[in-house]
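Student: Predicted model follows, preceded by the sequence.
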Amino acid sequence: MHPQVKTVASLSLLYAFRMLGLFMVLPVLMLYGERYSGATPFLLGLALGVYGLTQAVFQIPLGMLSDIFGRKPIILIGLLIFATGSLIAGLSESIEGLILGRALQGSGAIASAIMAMVADLTTEENRTKAMAAIGASIGLSFSIAMILGPAMASFGGLQGVFLFSASLAIIGAFILILIVPTPHRVGNSHRDSGAIPSLILQTIRNAQLLRLNVGIFSLHFILMSVFVVVPPQLETHLGIAREHHWWVYLGLLGGAFVIMLPFMLVAERKRVVKQVFLGAIFCLSVSLAVLAEFELAVLVWLLVLLVFFSAFNLLEASLPSLVSKLSPAGAKGTAMGLYSTSQFLGAFGGGTCGGWLLQNYTYKQVFALAAAVAITWLVVAISMRAPKYLTSLCVAVSGNFSATMEVLQVEGVEEALLVPEDGLLYLKVDSRGLDQQALAHLIGKDV
């Protein structure tokens, strides 16, 4: 196996293990959390989403600390914090212990450090593929977690789920120590994979990226609020025993993937990303409004959930691609860092608000809030500029490279940013119209 392939595979596994541990709780916490003393719907909702708050707080700072102290030590500390949180949540008897454990799980926020380590250990030519592999591991871990969580909880309860999460983190630590190589040099500014402090305010003010941050906040607010009410409703309203819920999620997520895939392919190939994106938000809004307003038969309820998960999967896959397309050259890492922070804050808000509504009203009000958030997002997204279909490139250049203006004249090159101290040239290009021969001539290598 090629060393870079082995490295990316092991880091993808680390990322997936952690996300699996976080996601497995979603379909089971509101069902099995009642065993904790002092549990209420609000506090269980807080426990469901509090990891998002701590992850939002720590993920960018831990990425920056990894620039100073090295990637491996920070990632190892993050994994051990995650394992500690899992153990506390699994062994606690009180709701306060559960909330503390979930908060600690989120505090082990190693995403930025892992992305930076991928950049350290891969060449510029392979970096985009490596990042795509990490992204695929996240999506796969979510789907597996939705099935594995209910199946494991039916045997070991929440305690079993959390102890399994802790074991995954420990296995991940051994993979990090024994398999993942130590970077010879820690890069100070992998601008396409990590946040750059000097670019944060500028990126926050970017109106197009702000719309996407609102979008991912809304999407994960909705997801968490839905998981406050869907698992109990599957059991009480639909009469599906909790030990069989994994069959439901298997069918829903499998069907959603089949439905979503053609829309994704058409959106990219026909260059109608905005239209498909807005259509998915509309379907998300309608499905939530139907669940909030109508009493539905079991089959219809499941079909509406299928529409919801299809729209969710399409949006979850489309948003990072839009961030990549719309972020300026050399600012993708910062844009993705702020995007992830918005995502985690949305998860915190959705779990907390959903739990409060369920405690004081009914499940229908939770769906109504989620529908209102989706409709608001649709209004914000309508004014989004249709994205140019650009690809980010990062090319190593010599220290005396001075042809940035000439590069900008090459057909298909839209943006160029030279970072002399790193010897890197960041480009935004239209791959269909790029004059690769002219660009290669200017930079002295193929791209």
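Tutor: Ah, there it is. Numbering: from 1, shown residues only.

Student: CA only for contacts and neighbour counts going forward, please
Tutor: Noted.

Student: now the host helix or strand of residue 152, how far from the chain's geometric center?
Tutor: Using DSSP states H and E, residue 152 maps to helix 124-178. Chain-centre distance of helix 124-178: 13 Å, with CA atoms, centre = their mean, to the nearest Å.

Student: The structure to be compared is supplied as follows:
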Amino acid sequence: MSDEQGFSVREKQAALTLASIFGIRMLGLFMIMPVFALYGTDLIGFSPLWVGICIGAYGLTQSLLQIPAGWLSDRIGRKPVIYGGLLLFALGSAVAALSDSVYGVAVGRALQGSGAIAAAILALAADVTREEHRTKAMAIIGVCIGISFAVAMVAGPLVASATGLSGVFWATAVLAVLAMLLVYFGLPKVSVRGQIRDVTAAPELFGRLLRDRQLLRLDFGILLLHMTLTAVFVAFPLSLLDAGLAAGHHWWLYLPTLLLSFVLIIPFLILGARRNMNKLLFQGSILVMMTALVLMAVGQGQLWLLALAMLLYFTAFNFMEASLPAFLSMLAPAGAKGTAMGIYSTSQFLGAFLGGICGGVLYQKLGGAGVFLLVAMTMAGWFWLAAGMANVSQVRSHILPISGNIEDRVVTEQLLQRLMALPGVQEALVIPEEKAAYLKVDANLFELDQARRLVNL
């Protein structure tokens, strides 16, 4: 059963299953962040530097393999890549769980990251949903990632206090097996549509997008955002311990601050979309994050101040985590969103790796306060860079399947001209091989039904 306004049952099942698979995997990656500095002290070679390396190691392999794994899924199918990635994730979890040194844990974390399945999952979501519902499917996946981060901040300390560090890694291995069962039992059988430029990367577009200053600002922004995240969690758990909060009780702080932060960002997300204030609120979030980091530095030994700092940090982080992909979707050229997202995701995971390294080095040399203050300085640079961002809030992307023969160049050119003449269309791209038209439009002026009639040749 389905209707014109909503998901079919098949689309709902696929979207929820894919979101669960993505969320389970990210839960496994995040669970180690709030606990490794506390429970890894018995490992051979333990040091603040290796804390950072072990936390961020997944980001290096993830950044290197993210785009190639997406291309591979175009050729051999989505499910084989997802199965392979989850198997690597489970293997990496087992390697880390069995290791008695930080070096083995780092290898295990790198193996976890090598199971880079994000692009394949997003491409499969595009394969199994109609274009008019694809944004909803992607939103469900995005929400599930946010939930997985919140759950990890609570589950990590709980599992570690009960079973130790190895228990956290065994739990992530079990999660990987659970995700594989979801792939087998929960996903419908589908044929790969090949490259869908809204979700998969096109090599020929890399040069163009890497020269786009607006997109580069977003790529650099997500790199800095996740660099700060991993750097903060090299030092923050130790700050809580010094302030008198026992390791097994850290979730007492993380749970309420995360839940409250999710509530706090809702009005700002609505305000940004309705009042065209996205850029202003985005820059304000950078300032809030700077303030939170300074409070972390000056609040050493004061639990209430650390709690306030983490609330501000999570609020700003969650707002920016939601806003950056939305900005990217609005600014990416027609037919290039998948490539732009591939570069963006690579930057995100590279930031996680660099943050681990920088956080470890800084903590070793300057202590926790030094980590927080120097990371705050990078936020100041980001604020200056964000001043040049375009403030777009009503730009949307659409993919329209084309019926009829468009192999003739003249027919293709005529269709392109008609699409560009429609009210609200800013960019249009017709790909004969895909029998699809990619549009970038002003949502206030564009009429989707009019464009659909036009592509029914």
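Tutor: Thanks, I have it. None of the values given here were measured: they were computed from a predicted structure.

Student: what packs against the helix holding residue 152 of the first structure?
Tutor: Helices and strands touching helix 124-178 of the first structure, by 3 or more CA pairs under 8 Å, 6 or more residues apart in numbering; DSSP states H and E, are helix 3-23, helix 29-32, helix 71-91, helix 111-121, helix 245-269, strand 391-396.

Student: Over in the second structure, find the residue span the first one aligns onto.
Tutor: The aligned range for helix 3-23 of the first structure in the second structure is 10-30, by TM-score structural alignment.

Student: who's in contact with the matching stretch?
Tutor: Under the contact criterion CA atoms under 8 Å, 6 or more residues apart in numbering, stretch 10-30 of the second structure has outside partners 58, 86, 112, 118, 121, 125, 128-129, 137-138, 140-142, 144-145, 147-149, 151-153, 169, 171-173, 175-176, 179, 182-183, 186-188.

Student: let's see 7 Å
Tutor: 121, 125, 128-129, 137, 140-141, 144-145, 148-149, 152, 172, 175-176, 179, 182, 186-188 (CA atoms under 7 Å, 6 or more residues apart in numbering).

Student: Show me what residue 112 of the second structure aligns to in the first structure.
Tutor: By TM-score structural alignment, residue 112 of the second structure lines up with residue 105.

Student: which part of the second structure lines up with stretch 34-44 of the first structure?
Tutor: Going by TM-score structural alignment: stretch 34-44 of the first structure matches residues 41-51.

Student: and the residue mapped onto residue 361 of the second structure from the first structure, what helix or strand is that in?
Tutor: Residue 361 of the second structure maps onto residue 356 in the first structure, with residues paired by TM-score structural alignment. Using DSSP H and E, residue 356 of the first structure sits within helix 332-360.

Student: Give me the angle between that helix and helix 111-121.
Tutor: 160 degrees (axes from the mean of the first three to the mean of the last three CA atoms, to 10 degrees).

Student: Now do helix 332-360 of the first structure: distance to the chain's middle.
Tutor: Worked out by CA atoms, centre = their mean, helix 332-360 of the first structure lies 11 Å from the chain centre.

Student: Now for the nearest residue to residue 109 of the second structure once chain neighbours are set aside, how many residues are close by?
Tutor: Nearest-residue entry for residue 109 of the second structure: residue 58, 5.1 Å, with adjacent residues in sequence omitted and distances by CA to CA, 6 or more residues apart in numbering. The local packing of residue 58 of the second structure (other CA atoms under 10 Å) involves 28 other residues.

Student: got a list of what residue 58 of the second structure touches?
Tutor: By CA under 7 Å, 6+ apart, the contact set of residue 58 of the second structure is 109-110, 112-113.

Student: try 8 Å this time
Tutor: 29, 109-114, 349, 353 are the contacts of residue 58 of the second structure under CA under 8 Å, 6+ apart.

Student: Next, format the residues you listed as a markdown table and append distance to residue 454 of the second structure.
Tutor: Shown next, in a markdown table, are the contacts of residue 58 of the second structure (distance: CA to CA, whole Å):
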| residue | distance to residue 454 of the second structure |
| --- | --- |
| 29 | 46 |
| 109 | 50 |
| 110 | 49 |
| 111 | 48 |
| 112 | 47 |
| 113 | 44 |
| 114 | 44 |
| 349 | 41 |
| 353 | 47 |
